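>>> got a sequence here, can you model it:
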Amino acid sequence: MSLCLICHRTPDPARTACQPCEATLRALLLEVDAQRPLLAASLYLGAAPAGGRVTGGGRAHSPLPVRGHVLTLLAAGTLDAVTGPRADQSGDVPLDTLLAGWAAAVANDLVGPGAVPFRRRGMTWATWLAAYMPHVVTASWVGAFHTELDDLVRRIRAVTTTEPRRNAMQAPCPSCMAFALGRTDWQTYIDCEACGTLLTPAEYDAHRATVMPPLARIGVLIAAHTHLTREAS
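Down below sits the predicted model:
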């Protein structure tokens, strides 16, 4: 039986990436689009040297009016084969070039070599790839896709100085009973850090409504017993 090419868990049959890793890929794609306004706001430099001069002699040159590495990230995408399973370029590439390359990989798998993915007006490449996630999680290149996508998001976070927060849930995991459920920003699912169980928000709410009242009653009884024991001693 094959293992998940991302985390090495055992995925469902016919898949190369397990469900938790699929949720991670979807979250990363969602974050790319959500971070675009922050990237745009981070593009311009705060200020140039006063009067266009610097100390130390010589002639001062006007600085680039924008931050170069941010400009690279936001540059227009291309469908040239610079990224994807047959990548022929290394180093930083614009985020849309990277995503368009992987969209081309999907199109090549589904249609044939040289196929060009079609993107509707207003749709981003991140949204396009999320729509084709059922194929992505069966592809032989899903591990490389995750590596590049994760690296892209790390580059973006380094610019915008943002990190996803994890909010802990009150109820224990329904599978392993560990108090390790939480939801991380951009993630669709609530997940258990102990066993990897995934819950939708609706599933968690139903689970919490079932288990928390008995746990609260037990807590009250324990507190009362502790208090009476202390009073008697």
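>>> contacts and neighbour counts: CA atoms only from here.
Fine.
>>> neighbours of G122, how many?
7 (other Cα atoms under 10 Å).
>>> please read the previous query as pertaining to T210.
12.
>>> let's compare: structure for the following, please.
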Amino acid sequence: MSSCTVPGCPRTTDEDTRRRMCPRCARQLQALLRELVGQMPILQASLQLDRSPTTGSVHGGRAHSPMPVRGDVLTLLGPGSNTTLSDPYGDTRGDQTGPPSLDQILRGWAEATAEHTRLAPTPWRRPGQTWAEWLAAYLPWILGAPWAGDFHQELGELVGRVRAITRTEPRRRPLDAPCPSCEAFGLVEEDWQPYVECTVCELLLTPDEYTAHARRVMPRLYRTALLLAAQQHQESA
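Down below sits the predicted model:
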């Protein structure tokens, strides 16, 4: 058992494993990759600028010819990225300014993964596959890489940039059934996360496990709630 390599995480790794991060950070990493895959269509839809007049307009029109697309989105979906979008200025040299594109960042981590696993000299994607999907498939190997914590940190920052553009945040929803382990009402589900989690004891359940658990305990809880409500009504009558 050793310390989690994700910056700022105080937890430890599992016993008898070669993972470089704790189970919670490993789940977060899996969720970040899943979210990045799901965010791509929203990010592409965010490329077009709003057509409403802006500061500097004259009589409802624009004072100057605007850039036809959002520069921050174009940077993320820059040359070489896995998208059908093209640079409207015809720049195919890949010498864009500003932060690197999604494709450049994820391809770099894919190359590091290929080198770490020694399964292939260079990473290769199936047609239509994104680098995020490729990395998700190699997640068991990534968790044991010496740079796993750095990958988690950079991926979190990358997803943060995407969320700022698409204006989306994962939603956390409390669930009705109590935790089968600690019996607290702390079970929640969150977008992109593969598990239902107890916020009190950190128990993890698959969606199917939670559904089966809820079917067992909720009828009894509903009956108890009805009896308590009836008793309170009688006492107040």
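>>> neighbours around the aligned partner of R107 of the second structure in the first structure, how many?
Aligning on TM-score structural alignment places R107 of the second structure opposite A100 in the first structure. The number of residues packed near A100 of the first structure is 28, by other Cα under 10 Å.
>>> G182 of the first structure: what's it in contact with?
166-169, 190-193 (Cα atoms under 8 Å, 6 or more residues apart in numbering).
>>> which of those are retained in the second structure?
Contacts from the contacts of G182 of the first structure that recur in the second structure, judged by both residues aligned by TM-score structural alignment, their matches' Cα atoms under 8 Å, are 166-169, 190-193.
>>> what range in the second structure does stretch 166-182 of the first structure sit on?
Using TM-score structural alignment, stretch 166-182 of the first structure pairs with 172-188 in the second structure.
>>> scratch that, stretch 211-221 of the first structure is what I was asking about
So stretch 211-221 of the first structure sits over residues 217-227 in the second structure, by TM-score structural alignment.
>>> the matching stretch vs the first structure, average offset?
Following the fit onto the first structure, the mean deviation recorded for stretch 217-227 of the second structure is 2.1 Å by mean Cα distance after the TM-score superposition for the first structure.
>>> hmm, who's touching that stretch?
Contacts for stretch 217-227 of the second structure (Cα under 8 Å, 6+ apart): A177.
>>> can you show me the strands along the second structure?
Per DSSP state E, the second structure carries strands over the ranges 172-174, 187-190, 196-198, 204-205.
>>> okay, the ones you listed in TSV with distance to Y222 of the second structure next?
Shown next, in TSV, are the strands of the second structure (distance: least, Cα to Cα, whole Å):
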stretch	distance to Y222 of the second structure
strand 172-174	17
strand 187-190	17
strand 196-198	21
strand 204-205	22
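>>> so which of those gets nearest M1 of the second structure?
strand 204-205 (20.4 Å; Cα to Cα).
>>> circling back: ranking the strands of the second structure by burial, who's on top?
Mean neighbour count (mean count of other Cα atoms under 10 Å) peaks for strand 196-198 among the strands of the second structure, with a mean of 23.
>>> only the buried residues of the top helix by length along the second structure, if you could.
Longest helix in the second structure, counting residues (DSSP state H): helix 207-236. For helix 207-236 of the second structure, a neighbour-count test (16 or more other Cα atoms under 10 Å) marks 210, 213-214 as buried.
>>> could you dump those residues into CSV and include distance to L143 of the second structure?
Below are these laid out as CSV (distance: Cα to Cα, whole Å):
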residue, distance to L143 of the second structure
Y210, 26
H213, 30
A214, 32
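>>> from those, which is closest to S181 of the second structure?
Nearest to S181 of the second structure among the buried residues of helix 207-236 of the second structure, with distances taken as Cα to Cα, is H213, at 11.1 Å.
>>> and that closest one, what is it in contact with?
177, 180.
>>> rerun at 7 Å
Residues near H213 of the second structure by Cα atoms under 7 Å, 6 or more residues apart in numbering: none.
>>> how near is it to E190 of the second structure?
Distance, H213 of the second structure to E190 of the second structure, using Cα to Cα, to the nearest Å: 18 Å.
>>> for P53 of the second structure, same thing?
37 Å.
>>> what sits against the counterpart of T13 of the second structure in the first structure?
For T13 of the second structure, the aligned position in the first structure is P11, judged by TM-score structural alignment. For P11 of the first structure, the contacting residues are 3-4, 17-18, by Cα under 7 Å, 6+ apart.
>>> filter those residues down to the buried ones, PyMOL style.
Applying 16+ other Cα under 10 Å to those, the buried members can be selected in PyMOL as follows:
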select buried, resi 3+4+17+18
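>>> out of the contacts of P11 of the first structure, who's nearest W141 of the first structure?
Looking across these and measuring by Cα to Cα, the closest to W141 of the first structure is A17, at 10.0 Å.
>>> which residue packs closest to that closest one, ignoring adjacent ones?
Excluding the flanking residues, the one nearest A17 of the first structure by Cα to Cα, 6 or more residues apart in numbering is C4, at 4.5 Å.
>>> surely the one you found touches C21?
No - C4 of the first structure is beyond contact range of C21, at 8.3 Å (criterion: Cα atoms under 7 Å).
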